[in-house]
Each structure stands twice: as structure tokens, then as C-alpha cells.
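>>> Got a predicted structure plus its sequence, pasted below:
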Amino acid sequence: MDTAHSDSPVLRESSGEKGGIRTGLKNKLIWTMLGVGALPLVLAMILSYLQGTKSLQGVIGASFKALAYETSTKIDLLIEGEISKNIRHAAHPIIKSVIQDFNQTLLDPVTRQKNIQEQSRNPSSAQPLLAAETVLQGFQKRKTPSALATRALYITDAFGVLRASVNDFPEFLHTGKPEWEKTLTGGKDFVYIGPVTFNEKTQSFLMPFAFPILDEKEKTIGVLHHVFETKEFFSGYMEPITFGETGHVMLIDSRGMVLDCPILPTGFVLPDPVLVRSVTGKNPDWVKTMGDGHGGEELSIIGFSPLEQTRKWISGSDGKTWYTFAWQASDELFAPMQKLFSWISMAGVVSVLLIGGMGSLAAKKIVQPIRRLQKAAERIGRGEKVEALEIKTGDELEALATEVNLMNDLLQKSFSGLENQVLKKTEEVLYLKEYTDSILRSVPDAVAIFDPNLKIEYVNGAFEKVVRQTADQLQGHSLIDLGLESTPAWKVLQDVLLNFYSEVVPISSRTMGNQTIQCYTARDPLAPKESPSLQSMKQTVKLDGKVFAFQVFDVVIHDD
């Protein structure tokens, strides 16, 4: 009983320790490897994606900037060529002579005012300048893009009076109009490029140009007017510039009004003032903006460039600076970035899985020897014989296995010595028991030994003969429980035992398990008690007609 009670708490504690292990060493190693390996990898991939996205945006922005600048240079050359051509037209001898003749006839203010009023009331009364008109019409014979985009080509004299035209588009009197006034007073090198405005007569947006007509002294004597339909003038040069499905270049002015675009109509004003300010800088550049001017609100990359040469002429005309605007839809533009993100994400997932798999294999190789050591330690703790462990890892685990084997050998030797001692002691106990039993059996007197509860533990053969029962029948019973004959006599013996037991005083007590053990002093049963008369010790009882003398004494039950 004592052994069972002392061992059971140890077993419960061991099982509790195993139950408290929620996460094994293998799982900890795997998670550690994932944390150490995957976290820097993921951070590196995120940084790579951000840097790659930034670099890609920079490349796209630089490409858009270059495209916008190239287109602006191309449009500058187009405008410059058109200006050079019209300056040559304004210097045509017939045009110059006709304007000079009319100016001479109208030098008298009274006559000039009278003729202007009369011709204003009845334009048909004015004699057409057939020669000048023929020259102007000759300028338009070649079906060039600018000729096809022309809506008006005419000349006015120094007094703003219409003198020749290729059609009936222009008004008769231009006095007070900015294109006539600025050109007439601007000097020999002045070129007027007016703002793009909507014309009710043609139901389109028109772009006016004006050039001075100079005499031999390079004095302005008249004005050559050339009016173009804006979209038709630029579309042949700009709209073919496309890339991808939505990428294109368009032309806007500093107000954000569209001059030409493959998607937006001419005259459309970009609704976002922030966007307009972003793409109308002084120098070619590219920007990232929220919104694209085409109805989208996503992040967009836009390249822009002012028309440098044209800006010089427009600034003198108080017009609006023109800009090229390179754009592509965000979905299409950022598709490479999305693809890059997908590839990086896939690479990250695969890398994490590889790290996890390799970590699992590495953890398995590390944990297996530890588990073998753990099982060996458990068996050694239970006292089982364990064979020597063979762990060849070349590290601390191998050294630990060597120490465990050494400990196991020492314990086995200790256990062998203890077993020999136990066997020797057991043999001694068995010998003493047999010796004691032989003595008790050889004693002619009836002998019975009782436990602290006064239950029979041992009887010799003489006692068996007295009660006529075997030792197996008697063990574990008190004298009055046996149902023996002469019950009163046996009850007397039982009472004597009780009285004697109550007088025995233990010398000490100790606790073993959950039991308190009383320790008694041993006494030689053959030594007489200290009393005035030995006769007073003699007690008798009559059993089955025979008189028996009996004596009760105590023996050692437990020893320290």
C-alpha cells in the first residue's frame, strides 16, 4: 500500500507535464524558420515591388514626356511651316500693290468714311479685286491638309476694310477686331495666332491666323487673314499617334480646352482644375494625377509639353498657350504593374511554401534524435533496461546522447548492485522467517500473533489443535468472530487482549503516505515483568474442560 500511494502522485505529475506540452519542438522550429526566412523575404519582395513600381512609373512617365515633347516639336514645325508659307503669301506683289492702291484712294478721311459707309450698306457695290482673289484662290489649289482645313483666306487694308477673299465667310469691316489691330500695329515680324473659338456660321471651332502685308519700306499696309478649322488642321498630324488600345496624344490650351483629341471633342474643357494646372507647366514633364480628363478617377500618368515656338507667337497675341498631352487608360497602363505584383505574389507564396517544407525536413532531423533521447530517458526513469543510443549528428545532441549512455551504464550498474543486495536481504528474510516458523512450530504451547486491530495474523500448530481450525481459516478474524466452543472463555481472552493493548504506549509515530504508523518498544517475551510476585502474572482459562495458563506480551510491529 505504501509503495502504491507514494508512486501514484509521480505518475500523475508526469502525465500532467506531457499534457501541458501544447506545441512541439518541431512546430516551434518550423514557425521559427518561417519567421526568420519568410519575413525578410516578404519584406524584400514588398520593397522590390514598390521600387519596381516606382521605376516602372518613372519609365512610363519619361516615355510619355518624350512622346509629348516630340509631338509638340512636330506641331511647332507644322505651325512654323504654315506661318512661313502665309508670310510668303502676304509678300505676293499683286496683293501688296492692290492694298497700296486702295490705301491711296482712301487717304482723304471724308472720302474714306463715305466709301466705307456706302460699301457697308451695299457690299455688292464694292468692286471685287479680281486679281487679288485669283492669287488667294491659287494658294488653295494644292489640296494640302492646311488647304483642306481652311475656312477663310482674305486680306484687309490699312483701314480694316475687306478687299479680297476666297469665299464669303469674312465680314466687310474688321476695325476694332484684335487680329486686325494687333497685326497692323505689331511690326514686320509680328504673327497673330488667336484663341480657338466656336463659330456659329460654320458650327465648328476656328483658329485665326493673321500676318502683316508690308510695303517696300517694311511698313504694315494691310493684313492677311487665314482661318482654320481647328480639329481638321491638327487631326492629320496628331490622331495617328496612338499606342496600345487607348494611348494617344491630344492638344489642349492653358484653359484645359481640347483642341484635338481622338476621343474628346474639340472645345471640351477638362473639368478638373487641378489636373489642368498639373499638365500646363512651363517645361516638358510628366505627372501622376488622380483623374485623366477622360472621365476616369483612377491614378494616371500623363506626359505633357508646351509648344515652345508657338508659345512665343501666341504670347504676343494674348492667346492661350498650347500643350500636348500624352495619356493612356489606367487599366491598360498599370497592367504590367499588376502582372509584376501577381508574379511577385506567386513567387512569395512558393518561397514561403519551400521555406516551410525545408523547415519541416530540417526540424524533423533535429527533433528525431531529441525524441529518441526523451523516450530513452523515460525508460531509464522507469528502471527499464535501455540499449546504448547511437546518434551521429556531430553536434551537441550527439554529446548529449553520449552522456545519456554513460548515465544509463552507471544506473544499470547501480541497479545491479541493488538487485544483488535485495536478493541477499530477501534470502535473509526468508531464512529468518523459516527459522522463526520452525521455532514457533516446535514450541509445544499454543501461540497466536495479533495485529493492532486484534485480528489473527499467525498461529502455530498447537493453537490449530486447540481451536480445531487451520491457520487459513483463522487469519484475519478476532477470537470472538470464530464461533468457537467455550465462547465465554474466548471472550475472556479477547478482553484481556483489549486491556493489554490499551496499556501499550507507542514511543513515536511517523507518516507514510496517508497513514500514521505507531512505533512500539520490543520486549523479550521470556524476560519476567518487574512485579512483587511472579504468581500474580499467571492467568488461566478453561477451554473444553482443560485449564490453560496464558500470557500476553507485545512485539515490534514497525521499526524506525
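Here it is on my side, so go on. Residues are numbered from 1 along each chain as shown.

>>> Please make it C-alpha for all contacts and neighbour counts, starting now.
Noted.

>>> Strands along the stretch 51-200 of the chain, start to end?
Along the stretch 51-200 of the chain, counting by DSSP state E, counting those that start in this stretch, strands occupy 150-157, 162-165, 192-193, 197-199.

>>> Show me what the last one is packed up against.
Packing contacts for strand 197-199, counted by 3 or more CA pairs under 8 Å, 6 or more residues apart in numbering; DSSP states H and E, involve strand 204-214.

>>> other SSEs contacting the strand it packs on?
With contacts taken as 3+ CA pairs under 8 Å, 6+ apart, strand 204-214 sits against helix 39-90, helix 178-186, strand 192-193, strand 197-199, strand 220-229, helix 230-238.

>>> Nearest approach to Arg163 belongs to which of these?
Nearest to Arg163, of all those, is strand 220-229, at 9.7 Å by CA to CA.

>>> Alongside the first one, take a look at this:
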Amino acid sequence: MYMSIQKKVVIAILITGFLALSTGLFITYYQVRNILTEAIGRDFAEIAKKTAERFDDSVKKEIKTFNNLSEESAFINAVREKKRRNIEEYLIHYLRHSEEREEHLDLIVVDREGKIIADSKMRLNNKIDQSDSKWWRETHFDGKSRIYVSDIYLDELTGIRAMDIVIPVFDPETDRILGAIRNIMNVDVFFRFIKNMSFGKTGHGMLIDSEGTPLICSILPLVEHSMNEPLISLITGKGGGWAVAGDDAHGGENSIVGFNTLDFLNSLGSGNLGGHKWYTFIRQDPKETFTPVNKLLLNIILLESIIVLSICILGVSIVRRMLLRPLRLLHDGVERISKGNLEHKIDIRTGDEIERLANGFNRMSESVKGFYENLEDKIKERTTALRTSESKYRALMEQAYDAIFLIDPQNGSISETNLQAEVLTGLSQEELLNMKYWNMFPQSMINQAIDQFNRGVKRGFSSLHEVTIKRKNGETAWVDVSARLIEHNNMKVYHLVMRDLTERKKEEERQSMTNEQLSRSTMVMLEQDSKLSTLKQEMNSLIRQINMSDILVALFKTFANVSGISSMGLFAYEGDVLQCVWSHGLDNRRLQNIIIEEDDPVNYAIRDLKIVKKGEFSKKTWIDKRFGDWMVFPLKGKDKVIGVLVAGSPGQITSPIQEGIREGVEVRLEVLQPLVDVMALVLEKENLIKRVKV
């Protein structure tokens, strides 16, 4: 069959053109797809890393805040002495901002036995004894106290997803635990930043545990996720990075996913996070991810098809000049750009779609180059910020009132000081930097200073109180020393502060001389006290020979007459229940079947072992209805509280003691309390608590 050379050329050009077109599309598709996959994967991995750091930083900030609270001496004393009101003032102060109140479902402080001392929101379902709770057991894991972070759970009272962050409170003097602070966090509010991690229409972040259980997802409900075993192994096995997942648990196939481990939270120990590890997981629907590539390929197909048809019409020479050469240049340019030569420009001036395509690749290389340049600018900005921070740190060091030392925790060498350190020691900075920390102390204290240093490095903090150091001129200076292990310039340093107490100690010596003079006067008083003690022993011997039940009844009535108190009630334990066993000035029937509530003044007197007065309570109680102006005295036996004495006077003031009750004058209580203590001891010793009823 005859066929003209022109047709053959046209057919050859068509076949060659379409073969070239197919080959170019194939190469371009995989090159562009691989480049885009790599870039998207790195972006997803970076997003997952930043999200994990955000989770860690949020928990770190919460732990740091309450760690600082747990180290405040006033707060420690309040926990040690179980001062509920003082502790609640701290909690209320912390929750004064609405943001903190939204994040915290509750703040609870317990003592060393796991019993609640204070509760910021007084939730009714909180048991007083928390010692059998999982969070308390984990805080005391293996006989040691530690920070504890729980798994996410559903709060029984509010139905809100919550988690616990528990900070132990230590006694700085004995290093033993005094109690703990339990933070019940609203997970959806505390980790609300995860919602801002969404991008595009389907791109979003998740939080999952090592079992593949979704914990937080900003798009789909948790029950709609199904994490398959290969995906779980991929996330938990590598620790961090990106990959292409066959099934991304959201219905996507061959999806690019990013993931990372929560380093800080996962380092807390096996008992934390419900025994699991937590990971961030970033994904996007692959259809949305590769939409730019598909559009680009479609444009390339259209453009190249037009070019092939044009070659067929214009002939072999035009095809060679205007198609084959530009395509070769275009292909070479793409290869060089794909190999990282972003400075290369594809110079094609054919005035057609090929030139536009080349310009598109040039713009793409410029965009990628701009991305890297912006990254360098960000690095420079970060470096500048770090230098500014260092300048501020140096200014704080030099302006501090106390002497500050930065010490190498490995060998005790001083690496940095402030101006006050030179003033305190009389040594120059150069002399200080060439000596060990403990060489500042007298020879007799060097071993103690070394032990304190080693303990501080081991547990992260230490202190010495009212010790002496040597000055260059031979004099001694009294100081308080407190130290903590901190992070400085990406390395651990021992940050030590010395407060000069020399002037205060001199003043104390002057006071001591005055006290010696006072002690001589006190000796005369002690001789009189000795005579009174002998008289008291003789009276006690006489009392034991008399009917103690009759004496107690007479004693209570005499107490009423002497104090001017018009009404009294004696409440003692019948089993575990407080009941009225004797009264004066009131009908016994008015004091029967009294219900003692948890926040009743009687309970406060028994729990705190102190006198409770009417002026301390704004809430009306059953005592106000029967006693008017009143006080509650705890009856303290040898080993336990055996009851309370409620005393009051609703009528006119008839004595100075009654005036003390009305006005709350503390000096009046000194008259009544010893008498009440004697009553309690006699009631317990003689077993008269049931025989005193009259």
C-alpha cells in the first residue's frame, strides 16, 4: 500500500510525539509526585513533632506551676498542719482566671495518708479518703513518691473527658512526703489547641496511645476510627517521622501520614498514662493531598497534545526546531531542578505553551528556593532571640541582691557568678572561676558542703541554713544556701544562691545579751512555779480519794458559775456517734438527736484540736439556736479526742470570761482551756463519761 513520505513523517512524528508525551508524563508524574510526597511527608512529620511538643509543654507548664506551689514554705506548712482555709486560698488564687477555671474540673489537696484536706470546688462525690484511688497508689509507686499523669477517662460527676496530674508535696526538712496536689483537667479544653492543627478540608491531627486507641481527634468522633495493626506498628515502631500508610484509619488508601512520640509524657514511667505511651498522628485524604499533581499532569497532557498536533501540521522541520529542542531543554531543566540545582533557569523562548511550562517550572524552583531562604531567616531570628534572652539573663544576674553561682554538676567547679558574689566573698570573678564551690567554706564544713552538693545534684535541689563561708580578708560571713539543677545553654548546671545573713546574725547576738538579762528574772518566777506544782500534786492525791463522778458534776457547775456561762453541753462518743451526755442551763431534750454535719464547728474542733468560736463561722448551725454566743472546746484525752464541751451565753454579759466569749479575746481562753483539759483527762482515766449524766 502506497503511503507518502509526508504521511510517514506525520505518522512517525505522531507516534514519536505521543511516545515522548507518554514518557514525559510518566517521568514527570513520578518525579513530581515523589518530590511532593517527600515535601508533604516532612511537613506532616514536622507538624506531628510540633504537636507532640505542644502536648508535652502544656503538661510541663502545669507540672511546673504546681511544683512551684508545692515548694512554697507557707503552702508546705499549711499542708503539714492541714490548714484547709489557707490551702483553699492558694487554690482559689490559682483559679482566679476564667481560662484556668475552664481547664480545671477540680483541684484537690490530700495529706500523707491520702485524705482530702482541701477541695477547690467541693465536689460532693469526692471521698475524703483517696488512699485507695489509682492516682494515689501510682503517686506512691514502689514506696517512692513521684509525679503522676493518668490516662484520659470520663469524669463521673460532669460526664466530661478528664485526666489527672498529681504533684507530691515534700517536707524540705525530712524529705518525706506530706501530701499531694491532684489536678483534674478538662481534656477537651486543656488540649484545645489540637483543633488549630487542621489544614485543608481533611488534614488534621490526632492523639492516640500505643494500643491504637484514639484519644483526641479534631474532625471525626473517636468511635468512627479503626486503627489497624500495621498502622499501629508503623507509628509506635519508628518513634517519629512520616510514611505512606496503606490504610490511614479514615478510609484513605496509600495516604501520607506523620507521627511522633510525646517524649516527656512517655518518660514519666510505666504507671503513667494508663500504662500506655502516647503519640501524635497527622493525616490528610490522599485525594486532597495529590490534587495539585493531578491538575498539573492534566495541564501537561493538554499542552503536549496540542504541541504534537501542531508538529504534524507544520512539518518535520518545524517539529525539530520548535518541539524537539525545547522539549529536550525542558527535560534537562527538570532533571537539574529535581537534583537540587535550584539556581538553574530553563531558558526557552519559543513563545508557546512549552515556554509557559518552562516558566512554571522556573517559578516552582523559585518557590522552593524561597522556602529554604525563609527557613534560614527564621533560624537567624531564633538566634537573635536567644541572644536577647541571654542579655536579659545576664542583666538579672548582675542586678540580683543575692550572690548567684553557676556550678558544673560533674566536678563542682564554678563556671559563672554575678557581681554580688564578688561582694560577698571579697574574691574577684577570675579567682572564683578557678576554685571549687565547697572551697568557699571553712575547713570544718567542707565535707558537709560536698555532701550537700552531691545530694542536690542527685535529687535536683538542696539547701543549707545559717552556715559560714570564708571571705578573702579572713572574716566569716553567715549565709543561707539554696540550689537547684536547671537547664542552661542546652546543658545541666547547678544554680546556687547565697543570701547574706551576717547583719542579721550580729543583731541576734545583741538580742541574746538582752535575753540573758531576762532569764535571770525568769528564775525567780520558776521558783514560784515549783511551789505551785507541789501544791497541785497534793491536790491531785486528795482528789483520787474522793468520788470522782460527784467531783466532775460539781466541777462542771462550778465552771459555769465562775465563767459566767449560762449554758453548757457535754458531747461524748457513743460508739462512732457524738451524743449529749450532760447539760447545764438547757433541757437535755433540746440537745438530743442532734445531727453533726461534716462542716459543723464540732467537727472542726475535733479535727484541728483547737477552740472554735462563733465569729469564725458565717453559716448558721444548731449551736446558734441553742447557745447564742458560743465556743466549742475539744476534750483531749491521752491518745484521742473523747468528746467536746459546747459553752455559750445568750443573755447579758455577767463576767470578764463571758465578755471574752462574746468578743473573742484570746487571753480569756487561757483561764478556761486548762480546766477543760483536766475534765477530759479525768473523764477518760476514771471511765466516768457514762456516769456523769444528771
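Cool, the structure landed. Everything numeric here is computed off the predicted structure, so don't read it as measured data.

>>> TM-score for these two?
Superposed pair, TM-score by TM-score structural alignment, normalised by the length of the first structure: 0.51. Supporting alignment: 315 aligned residues with a CA RMSD of 2.8 Å.

>>> before we move on, back to that, could you say which one of the strands of the stretch 51-200 of the first structure comes nearest to Leu77 of the first structure?
strand 192-193 (14.8 Å).

>>> Please work out which of the strands of the stretch 51-200 of the first structure is packed deepest.
Among the strands of the stretch 51-200 of the first structure, ranked by average contacts under mean count of other CA atoms under 10 Å, first place goes to strand 192-193 (a mean of 26).

>>> What segments of the stretch 151-300 of the second structure are strands?
Counting by DSSP E, counting those that start in this stretch, the strands of the stretch 151-300 of the second structure are 153-154, 161-170, 177-186, 204-209, 214-217, 240-247, 253-261, 278-283.

>>> average distance between the shortest one and the first structure?
Going back to what we said before, that points to strand 153-154 of the second structure. Here the mean offset of strand 153-154 of the second structure against the first structure after fitting is 1.8 Å, by mean CA distance after the TM-score superposition for the first structure.

>>> so that strand matches what in the first structure?
Strand 153-154 of the second structure corresponds to residues 197-198 in the first structure, going by TM-score structural alignment.

>>> can you list contacts of that stretch?
Ser204, Phe205, Leu206, Met207, Gly267 (CA atoms under 8 Å, 6 or more residues apart in numbering).

>>> what's the farthest-apart pair in these?
Pairwise distances across the contacts of stretch 197-198 of the first structure (CA to CA) peak at 11.6 Å, for the pair Met207 and Gly267.

>>> Among these two, which residue is more densely surrounded?
Between Met207 of the first structure and Gly267, counted using other CA atoms under 10 Å, Met207 has the larger neighbour count: 22 against 19.

>>> residues touching Val479 of the second structure, list them.
Contacts of Val479 of the second structure (CA under 8 Å, 6+ apart): His465, Glu466, Val467, Thr468, Ile469, Met498, Arg499, Asp500, Leu501, Thr502.

>>> The fifth one: neighbouring residues, count only.
What that stands for is Ile469 of the second structure. For Ile469 of the second structure, the neighbour count with other CA under 10 Å is 21.

>>> Let me know the distance separating it from Glu507 of the second structure.
19 Å (CA to CA, to the nearest Å).

>>> Can you find the partner of Lys375 of the first structure in the second structure?
Checking with TM-score structural alignment, Lys375 of the first structure has no match.

>>> Lys375 of the first structure: what secondary structure?
Three-state call for Lys375 of the first structure (DSSP: H, G, I helix; E, B strand; the rest coil): helix.

>>> distance of it from Gly291 of the first structure?
Lys375 of the first structure is 69 Å from Gly291 of the first structure, by CA to CA.

>>> who has more neighbours, those two?
Gly291 (18 against 13).

>>> sorry, back to before: among the contacts of Val479 of the second structure, which are in strands?
His465, Glu466, Val467, Thr468, Ile469, Met498, Arg499, Asp500 (DSSP state E).

>>> Separate out the buried members of those residues.
Using 16 or more other CA atoms under 10 Å as the burial test, those include Val467, Thr468, Ile469, Met498, Arg499, Asp500 as buried.
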